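The sequence and its predicted three-dimensional model are supplied below.
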Amino acid sequence: MYEPEKVRRAGYAPMNVEVGRRGLHTRQSIVRSAARLFLERGFHGTSIDAIARAAGSSRATVYQYFEDKEGIYRELAAQCVPAVLDHANRLGPLGPDADGMHNLFDWLEQWAALYEDHAVVLLGFPGLGPSAGIETTDYIADQYVSRVLDRISTAPVGAVSPEDVAAAVVRIAHMVNLYRYRGMWDLPSADAVTASLTVALQLLLFPDTPHAVLETVGPPGGSTPTTSAAPAGPTAAAPSTPVSPVRSDIVAAASALFAERGYYAVAMDDIASAAKVSRATLYRHFRTKVAILSELTEWAVVEGAGLAADLQGLADSGFTRDSLHAWLGRYVRFHRAYGSVIQTWYDGGLNRQLADAVGTGIGPFQEAATALLARSGLPRGIDIRVGAAIFLSVLGRLTELTMTKRNVDTDYDSADLMLEVLRRALRMSFDDENGTHGGRPRLDQ
């Protein structure tokens, strides 16, 4: 593990005082305690006082070693840099053959192990929660994707640009491992998740990979996973608070600010200014920023339930390429409005009531995605639970990618990339293709 060569006290202690063995132990205890709390409560849900208590120290002692909470996180990120970048370099030559696929499998297997060792930093990589505004983690993410791109650029990935493929590979692998790490969606073991991810990402990279090559990596025991849909979750309730025009304007202004800057970087005064209301008016409607987030969450749950129901309708009655593309475009608009709510939840800093509300809102998407894939059929070797997790990863992370990294004219342009990734990675078939995918028989037929 990375350790600074010289550890100096900052804050209350003179800047030229070097810390001895006891001081180094104290510093390491603070960092370890912070890492544990960041995982349990989220970066923004952890206070300096909580870190001090967990480390058996005082607030003053923590400030002797670190200027602020971000400084502790930067040190955790610095400890992660060598392992993360080494992992990016371990991606071997790729190709539509057994050697290429096994290189991909080995790399994804190491991804899962890397998550176990460095989850506190990887939870913020790329573009999630704790890393917002912390340059060290942004640097890791950029360098990591760049190194993966170097490897993918040597592979003939077809119509999709190498930049988009690299971004999709990293984001999908990251998010599915995040879901697994947090015990979401009843995902199988790490080995089974890795096997399914390998098949999906191999197809994303090389859609023409022969059937025999794909079967060289599969779920433990070679069993074909069930394709039954998940049980229905709780029904979203309508917002309990009557919505006045002023209140609606406040929530809409807050939503735009949260999306632009992140929830934790926005102050109540910022919201009042953006909504063009006085502080008195703002506080008459909402006493705290959490209250605004709570109402925004209710909006997201209700609108998301309708969108998920429409996806379920496509699964029940059949879907064409155009109908799924149209739905994806609508999802992009939804994510623009409410992505900050979901992102804040993933950071782990929300109270339990809000976290449960957002979880209730996300659940129907997972159920609908499972039903959609059950209708379409999946390549052998992809567990349907992992397939649904990949679908959700594409919805969130590729929407974020197209909104921030690519120049797109409309939400439906963003949907173009999402549909192509889903089509390739999951070999989705559409009703207007007569049960075939791109002229090739599906692997489950």
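Received, thanks. Numbering: from 1, shown residues only.

For the rest of this, base every contact and every neighbour count on C-alpha atoms.
OK.

Which elements pack onto the biggest helix by length in the chain?
In the chain, taking DSSP state H as the definition, the longest helix is helix 289-317. Here helix 289-317 touches helix 245-261, helix 321-347, helix 352-376, going by 3 or more C-alpha pairs under 8 Å, 6 or more residues apart in numbering; DSSP states H and E.

rerun that using 10 Å as the cut-off
helix 245-261, helix 268-275, helix 279-285, helix 321-347, helix 352-376 (3 or more C-alpha pairs under 10 Å, 6 or more residues apart in numbering; DSSP states H and E).

Excluding covalently adjacent residues, which one is nearest to Leu293?
Spatial nearest neighbour of Leu293, excluding adjacent residues (C-alpha to C-alpha, 6 or more residues apart in numbering): Val341 at 7.3 Å.

Alongside the first one, take a look at this:
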Amino acid sequence: MSLQLFAENGFFNTSVDAIAKGADVSRATLYQYFPGKDEIFVELLNECGGALIRVARRIGELGPTERGLDNLNWWLGEWSWVFEKYRTMFVQWAVVASVDAEVRPEVMAFITEYNKRLAARLEQSEVDGLDPVTTATVISAVVHRLNLFHHTGRTYDANLEVLVSNLSIFLQLLAFPETSDEILASLASRTVGSARIADPVAPRMTGLSVEERGAGLSKRAAATIRSLVDAGAAQFATKGYYRTSVDDIVAEAGFARGTFYKYFSEKQDLLLAVSSEACARSVELSDRLQDLDLTSEDDTDLRAWLHDFLAFMDTYIGSIDVWAEQNTESALVADVGIYAQTRLDRAAEAALTTVTRPYPFDPTAAALILRAVLTRLPEALRELSPEATDEQIVELLVVCLRRGFFAHNI
């Protein structure tokens, strides 16, 4: 019953009362077994995490050989099967792990242990030119995030086998860039077939932006709106949208509660303003991405873009997480998120298809893998090494993009 309620309402919107009612027991009876919903979540987490550990134990020999690629492809397929079986938990796992929740340490402990197991296998396989622990972090982050995209309907109906096969090639080149074209082409029959990403239809966002909300008002009023939106974005990023209250926002901005309601009807109205701003910034980044030459020896523009993308994610991650969870009551917030995401994916598709590869690589799958790298890997690296600088993160992102997508073209 808890799993069903987490699927329908999300972790943060599910109460202990709702769980007890759904299970047809009293609160007192529930508390005999679990101190609260956090402990129920951890119990479910241990169940699905255990399934992943069992799959990891069966990973065969990896390396720049056909057998190594087959073993990697098998493992990724098994991971996807586990994700499908426990998809509600994995979706909520991503949401809970991104904010300061009580269960976050449990999630982080499992991720750390899983990456250690994977790193040990990579070390045995003599991964080429990358630290095994870092490589394991990259692999688990990207695989988890791409599965999350697929099981929340954000892959443009791409065939799962096509996604897994392309991800296999990307990760094979990341870990073993000397893998031959002939070996990479062994997955050819399962590597292409997705429809190209269609141009998105822009949602109606008239009146949502900070500038439009402040139009015709005094400079002081317009500045107040600006401060509230900035405070909302900051609180959503720190605590998550659902755990942030109006009181948190006004405290951050330094205003009284009444000031908030003078300019915004409710917290969701502020989310619309933040989402509008995040969308505009995402479109700007998308336009720049599609013009990048990702194979150029001069990677100055690429590094500048990656730094700007990191800043974008740091600022707007709270609203982006709402887009990803797809649990918002506002259809407009969801539409804004879909539009921003699709614009970025279209740009990625364009940037990643500028070269002819000697092995098949599906353009839509490539764009989705890039989205997984960009949206999850920086966070995963900070979890691995809290003191990691943006420059170090950008350096690894460049390595991932160059090796995973263009190892045989640079």
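Structure received. What you see is a predicted model, and the numbers here were worked out from it, not measured in a lab.

picking that back up, between helix 352-376 and the longest helix of the first structure, find me the angle.
20 degrees (axes from the mean of the first three to the mean of the last three C-alpha atoms, to 10 degrees).

how far off helix 245-261 does helix 289-317 of the first structure point, in degrees?
Computed by the same axes, to 10 degrees, the angle between helix 289-317 of the first structure and helix 245-261 is 80 degrees.

How about helix 289-317 of the first structure, which residues are buried there?
Neighbour counts over helix 289-317 of the first structure (16 or more other C-alpha atoms under 10 Å) mark 289, 292-305, 307-309, 311-312, 314-315 as buried.

Measure how far that helix is from the centre of its chain, please.
Between the centre of helix 289-317 of the first structure and the centre of its chain there are 18 Å (C-alpha atoms, centre = their mean, to the nearest Å).

Helices along the stretch 1-150 of the second structure, start to end?
With DSSP state H, counting those that start in this stretch, the ranges of helices along the stretch 1-150 of the second structure come out as 2-9, 16-22, 27-33, 37-57, 66-85, 87-97, 104-124, 132-151.

got the ones you listed as TSV, with mean neighbour count columns?
Putting the helices of the stretch 1-150 of the second structure into TSV (neighbours: other C-alpha atoms under 10 Å) gives the following:
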stretch	mean neighbour count
helix 2-9	16
helix 16-22	16
helix 27-33	13
helix 37-57	16
helix 66-85	20
helix 87-97	21
helix 104-124	17
helix 132-151	21
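
Which of those sits closest to Glu252 of the second structure?
Taking C-alpha to C-alpha, helix 87-97 is the member of the helices of the stretch 1-150 of the second structure nearest to Glu252 of the second structure, at 22.4 Å.

That closest one vs the first structure, mean deviation?
Comparison of helix 87-97 of the second structure with the first structure after fitting gives an average deviation of 3.8 Å (mean C-alpha distance after the TM-score superposition for the first structure).

If I take that helix and helix 104-124, what angle do their directions form?
Orientation check (the same axes, to 10 degrees): helix 87-97 of the second structure against helix 104-124 gives 110 degrees.

Tell me which other helices or strands helix 87-97 of the second structure touches.
helix 2-9, helix 37-57, helix 66-85, helix 104-124, helix 132-151, helix 300-325.

other SSEs contacting the fourth one?
The one in question is helix 104-124 of the second structure. For helix 104-124 of the second structure, the elements it packs on are helix 37-57, helix 87-97, helix 132-151, helix 363-384, judged by 3+ C-alpha pairs under 10 Å, 6+ apart.

These into JSON lines, with extra columns for distance to Trp81 of the second structure?
Putting those into JSON lines (distance: least, C-alpha to C-alpha, whole Å) gives the following:
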{"stretch": "helix 37-57", "distance to Trp81 of the second structure": "10"}
{"stretch": "helix 87-97", "distance to Trp81 of the second structure": "9"}
{"stretch": "helix 132-151", "distance to Trp81 of the second structure": "10"}
{"stretch": "helix 363-384", "distance to Trp81 of the second structure": "18"}
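
and Ser414 of the first structure, which of the helices and strands packed on helix 289-317 of the first structure is closest to it?
helix 321-347 (7.1 Å).

quick check: that closest one aligns to which part of the second structure?
With TM-score structural alignment applied, helix 321-347 of the first structure matches the range 299-325 in the second structure.

just stretch 90-104 of the first structure next, same as before
Using TM-score structural alignment, stretch 90-104 of the first structure lines up with residues 58-72 of the second structure.

which residues touch that stretch?
When contacts are defined by C-alpha atoms under 10 Å, 6 or more residues apart in numbering, stretch 58-72 of the second structure is touched by residues 73-78, 118, 121-128, 164-165, 167-169, 171-173, 175-180, 182-187.

So what's the gap between that stretch and the chain middle?
Centre to centre, stretch against its chain (C-alpha atoms, centre = their mean), the figure for stretch 58-72 of the second structure is 26 Å.
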